[in-house]
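In: Based on what follows, work out the 3D shape:
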Amino acid sequence: MKKYLVSFACLISMLFLPEASAQRIKDLADVAGVRSNQLIGYGLVVGLPGTGEQSPFTEQSFKTMLSNFGIKMPTNLKPKIKNVAAVAVHAELPAFSKPGQKIDVTVSSMGSAQSLRGGTLIQTILMGLDGNAYAVAQGSLIVSGLGAEGLDGSKVIANTPTVGRIANGAMVEREVLSPFTSGDHITFNLHNADFTTAKRLSDTINNLISGSARAIDAASVQVTAPRDAADRVSFLATLENLEFEPGTPSAKIIVNSRTGTIVIGADVRLLPAAITHGGITVTINEVEAVSQPNAFAAGETVATNQSIIDVNQDDSRMFVFDPGVTLDALVRAINQVGAGPGDVMAILEALDQAGALRGNLIII
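Out: Next up is the predicted model:
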């Protein structure tokens, strides 16, 4: 009899969502218009210990940089540079960043450079989606990865040596205008759209200032706010620390078919259903036997065929669910059956197809 051992730590991950508790508005919603902006630039990393690259666009970039300093190279001269690498530089410009403040930047090789370790990013302009320059980056890279190559072509690479970071490596040069101080309202946008949560959020604010808030959809709550910038900051500082109980999320089951991870929400329910697990193995063997008459009986010795049918049934079990069975009962029942991750997924999919699963089954 085949035995199954189920380890919930390795085979199935069950998420028991706790009872909804009060949370601050600032943990559940963002203020419309208060957001970061992505910046990107193209530059060169110099000073590499022979781990750079020799490519047409790197050479062109190198010549362009020299021409900016008044140095002109002959057109037929191709510089042999191995200590330079073309890189993409990107960063996030936080909301309300002012000129003169510094932000972190990430530098990534764009060509065939082996490593950026030991390199220095030279002055690189970081631009926004509108094409304007918002910051200038420069500085020495910190690279956590490393790589080594032998004469026989063997390589050892740890982490990613072609990506580095410069803490406070970019200086903000232009401020992004924010609509935070314009208009007569501020709008809270929920991280997860939910009509119940939006209604409770507006009710919480109205309990403090009657009639000031209204939910305009499942994701946004509009609040009447002071026009003066300083008053609006104080007003928002008060609102974002108010606590309320968000709505319970919809019942979901998330199945990761690649890793075998299954996450089941606490509100998942089952309709009446019966499930069996296991199988029956039928083996038929044909055995040739010899039939010989008794010593005093007439007859001849002949060969006969004898069929042996063996039915081997595994330790099959069936468990029945009553209406409204909870997640806990489902987990215990599956554990008693001794199902592996693939079997659990098959059971959940079969229950969903049978219409016995009250929850949204999502396979990723």
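In: okay, CA-based contacts and neighbour counts for the rest of this
Out: OK.
In: list the contacts for residue 218?
Out: 193-198 (C-alpha atoms under 8 Å, 6 or more residues apart in numbering).
In: What about those, which one has the most neighbours?
Out: residue 198 (26 neighbours; other C-alpha atoms under 10 Å).
In: Can you list the buried residues in the helix or strand where it lies?
Out: Per DSSP states H and E, residue 198 falls inside helix 195-208. Buried residues in helix 195-208, counting neighbours by 16 or more other C-alpha atoms under 10 Å, are found at 195, 197-205.
In: here's the other one to compare against:
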Amino acid sequence: MNSKLRASVFATILLALSSSVMAVETVRLKDIGKFAGWRENALVGYGLVTGLANTGDSPNNKATRQSIANVLAQFDVAVQPELVLSRNVAAVMVTAKLPPVARQGDSIDVTVTSIGDARSLVGGTLLTAPMKAPNGKVYALAQGALFVGGYKYDMNGNVAQKNHPTVGSIPAGAIVEVGVQAKIMSNENIMTFTLTDADFTTSSRIAAAINTAFGEPLAKALDAEGVEIRVPAADREYLVDFVTRIEKLSIEPDTRARVVVDERTGTIVSGGDVKIAKVVVSHGDLKLSIITDNSVSQPILVRNTAAEVRTETVSNSRINVSEKNESGFVSASNNTVADLIQALTRIKTSTRDIISILRAVKASGALRADLIIQ
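Out: This next block holds a predicted model:
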């Protein structure tokens, strides 16, 4: 897709975004935030992957050799770590996320990554690996066959590789041994609803909507991100129903005007009905080139030549100046960013030039939005 066509497509997208946001739109509270304390917990463990086809850690990896000896010792097989020379085993780290609510026996997905010099984990099986939380307590046990979305084969200096064969996953590969229950109500019978995108106006609207729905002042906006909610005595025993009623409430969130520009790909996305003040844009395209022609001057041969008679190189330079035939003048008043881009597209302005113009409009103070350059 060429730059002119991309600019036209972006203008259409911006117009669609602006028109859709102009209409009043309400969203549920559960779609714009969550209750404090409702979060996932990170788990990590160390283990061994076996069954590799000579693609595991090399004998130079002392940690792997020691780990193999430790595993064999649990089955009454005494082997010195120095005697372990197999390349069918790899030392790995195992990571997972424990949900906010998990009961003993639940299954969670795990990711396995090599920490040694293994070439590939394809075809391997993870031995039982305890998974700990930051508090050092074991919450899950991981084990199973790995699924690796890649491969790596090499022979005689030739290598064939796809994706990252030293990273794999085990769907439902860990069993929860210790259940967890997220606590969203404090000892003072207070819950805090936190916004995904902090905004004072939205926070105030949430508090007002909760108080109106329950008919009493239960909620108070603490700041741009948090809304404190007092749980009535009658609802403390039935907290799930109380939270459900709150999550179902709908409000009209207030958003800050933003224009996001990705210079690497030439992408422009305008959030909302972004306005611009009266502005005049004059964008010229002047092309200047200097061309030099070198020619050789050969003197006429004479019978008696002198020292000053010789071949000379002569340089002839010329300057070419060209300008676009299209007009580079755009006047925008009481318009949106989408209108400006559509006007620039009509005069066949490239996407890269549109990005430069937006930066200049922002610098002039005419763009009433945050310009985010990525």
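In: How about residues contacting the longest helix along structure 2?
Out: Longest helix of structure 2, by residue count under DSSP state H: helix 3-22. If you take C-alpha under 8 Å, 6+ apart as the criterion, helix 3-22 of structure 2 is touched by 267-274, 337-339, 341-342, 345, 348-352.
In: Give me the buried entries from those.
Out: Using 16+ other C-alpha under 10 Å, the buried members of the contacts of helix 3-22 of structure 2 are 267-274, 337-339, 341-342, 345, 348-352.
In: Now go through those residues and say which are in strands.
Out: 267-271 (DSSP state E).
In: wait, what's in contact with the alignment partner in structure 1 of residue 120 of structure 2?
Out: Matched to structure 1 by TM-score structural alignment, residue 120 of structure 2 sits across from residue 115. Contact analysis of residue 115 of structure 1 by C-alpha under 8 Å, 6+ apart lists 48, 51-52, 146-147, 161-162.
In: now the nearest residue to residue 284 of structure 1 once chain neighbours are set aside: how far from residue 286 of structure 1?
Out: Excluding its sequence neighbours, the residue lying closest to residue 284 of structure 1 (C-alpha to C-alpha, 6 or more residues apart in numbering) is residue 309, at 4.6 Å. In this view, residue 309 of structure 1 and residue 286 of structure 1 are 9 Å apart by C-alpha to C-alpha, to the nearest Å.
In: Around the aligned partner of residue 147 of structure 2 in structure 1, count how many other residues there are.
Out: When structure 1 is aligned by TM-score structural alignment, residue 147 of structure 2 is paired with residue 142. Residue 142 of structure 1 is flanked by 19 other residues according to other C-alpha under 10 Å.
In: Pretty sure residue 142 of structure 1 sits against residue 162.
Out: No: using C-alpha atoms under 8 Å, residue 142 of structure 1 is not in contact with residue 162, being 10.8 Å away.
In: Quick check: residue 344 of structure 1 is in a helix.
Out: Yes: under DSSP: H, G, I helix; E, B strand; the rest coil, residue 344 of structure 1 falls within a helix.
In: Tell me which residues touch it, please.
Out: Going by C-alpha under 8 Å, 6+ apart, the list of residues near residue 344 of structure 1 reads residue 334.
In: Trace it over to structure 2, please.
Out: Under TM-score structural alignment, residue 344 of structure 1 pairs with residue 354 in structure 2.
In: and its match, how far is that from residue 93 of structure 2?
Out: Relative to residue 93 of structure 2, and taking C-alpha to C-alpha, residue 354 of structure 2 is found at 47 Å.
In: again with residue 237 of structure 2
Out: Relative to residue 93 of structure 2, and taking C-alpha to C-alpha, residue 237 of structure 2 is found at 42 Å.
In: the more surrounded of these two?
Out: residue 93 (19 against 10).
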